[in-house]
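> No letters, just coordinates:
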């Protein structure tokens, strides 16, 4: 059952972070396919979490009866980790638009 919830949260989180990544990415990056937006969001979610954990996560002390992990590093909502995720998702959206050549052409 843990695997199913991991997949569901990864897909939903990828959808949300991909949309936020498209919103935050500079320039016209709206012309990539919907499935690629979700993939960029999933990349942002996973890579952003690991980058945050590598930079700041190991300094957190145990809380709520368990040790801090890469996907649960603080009490409550980990806003800084989510900002890292959105930033990585925006970079992934820009890279996807560049690789696929699907940025909007100026008229």
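Great, that's in hand. None of the values given here were measured: they were computed from a predicted structure.
> make it CA atoms for all contacts and neighbour counts henceforth
Noted.
> Residue 7 versus residue 1, what's the distance?
When distance is defined by Cα to Cα, to the nearest Å, residue 1 is 10 Å away from residue 7.
> Could you do residue 35 as well?
16 Å.
> quick one on the thing from earlier: more neighbours: residue 1 and residue 7, which one.
In terms of neighbours (other Cα atoms under 10 Å), residue 7 is the more surrounded of residue 1 and residue 7; the figures are 11 against 5.
> just checking, that one is part of a helix?
Yes. Residue state for residue 7 (DSSP: H, G, I helix; E, B strand; the rest coil) corresponds to a helix.
> Okay, buried residues for stretch 40-54 please.
Neighbour-count burial for stretch 40-54 flags 40-53 (criterion: 16 or more other Cα atoms under 10 Å).
> contact partners of that stretch?
When contacts are taken as Cα atoms under 8 Å, 6 or more residues apart in numbering, the neighbours of stretch 40-54 outside the stretch itself are 10-11, 13-19, 21, 69-71, 73, 81-82, 84-90, 92-93, 96.
> hold the first one in mind and look at this next one:
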């Protein structure tokens, strides 16, 4: 039980970190909410892991730098896509209704 909860917590933390890095590296200002940044980061982590596996470098001795490069690249692309799509989905609003 505790392992499952810890897995969820670490996934959210990694998603937050990757999403924030993606926001910092993406060009321009991204008007998306923090929850969407976290979701993009979580998805980017999975995509980065998958790409590292495709290239045969998912598990290496030491720090998996290439896996992290793929994750950050996926986060940047994801933030750019989310920033472009979010206003269209919300009808032009970039902030939630009060």
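Looks like it arrived, so ask away. Because the structure is predicted, anything quoted here is derived from the model rather than measured.
> Filter the contacts of stretch 40-54 of the first structure down to the ones in helices?
When the contacts of stretch 40-54 of the first structure are checked against helices (DSSP state H), the matches are 10-11, 13-19, 21, 81-82, 84-90, 92-93, 96.
> ok, and the closest non-adjacent residue to residue 91 of the first structure?
With Cα to Cα, 6 or more residues apart in numbering as the measure, residue 25 is the residue that lies nearest to residue 91 of the first structure, at 7.1 Å, once sequence neighbours are left out.
> residue in the second structure matching that neighbour?
Alignment note: residue 25 of the first structure maps to residue 26 in the second structure; criterion TM-score structural alignment.
> Now do its match: how many residues are near it, please.
Neighbour count for residue 26 of the second structure, taken as other Cα under 10 Å: 18.
> Name the residue closest to the centre of the second structure, please.
Compute the mean C-alpha point of the second structure, and by Cα atoms, centre = their mean the closest residue is residue 41, 1.5 Å away.
> Residue 30 of the second structure: what secondary structure?
Per three-state DSSP, the secondary structure class of residue 30 of the second structure is coil.
> what's the neighbour count on the nearest residue to it once chain neighbours are set aside?
Ranked by Cα to Cα, 6+ apart and with sequence neighbours excluded, the top spatial neighbour of residue 30 of the second structure is residue 83, at 5.3 Å. Burial measure for residue 83 of the second structure: 22 neighbouring residues, criterion other Cα under 10 Å.
> Map residue 83 of the second structure onto the first structure.
Residue 83 of the second structure maps onto residue 97 in the first structure, with residues paired by TM-score structural alignment.
> how much space is there between the residue nearest to residue 30 of the second structure and residue 55 of the second structure?
From residue 83 of the second structure to residue 55 of the second structure the distance is 29 Å (Cα to Cα).
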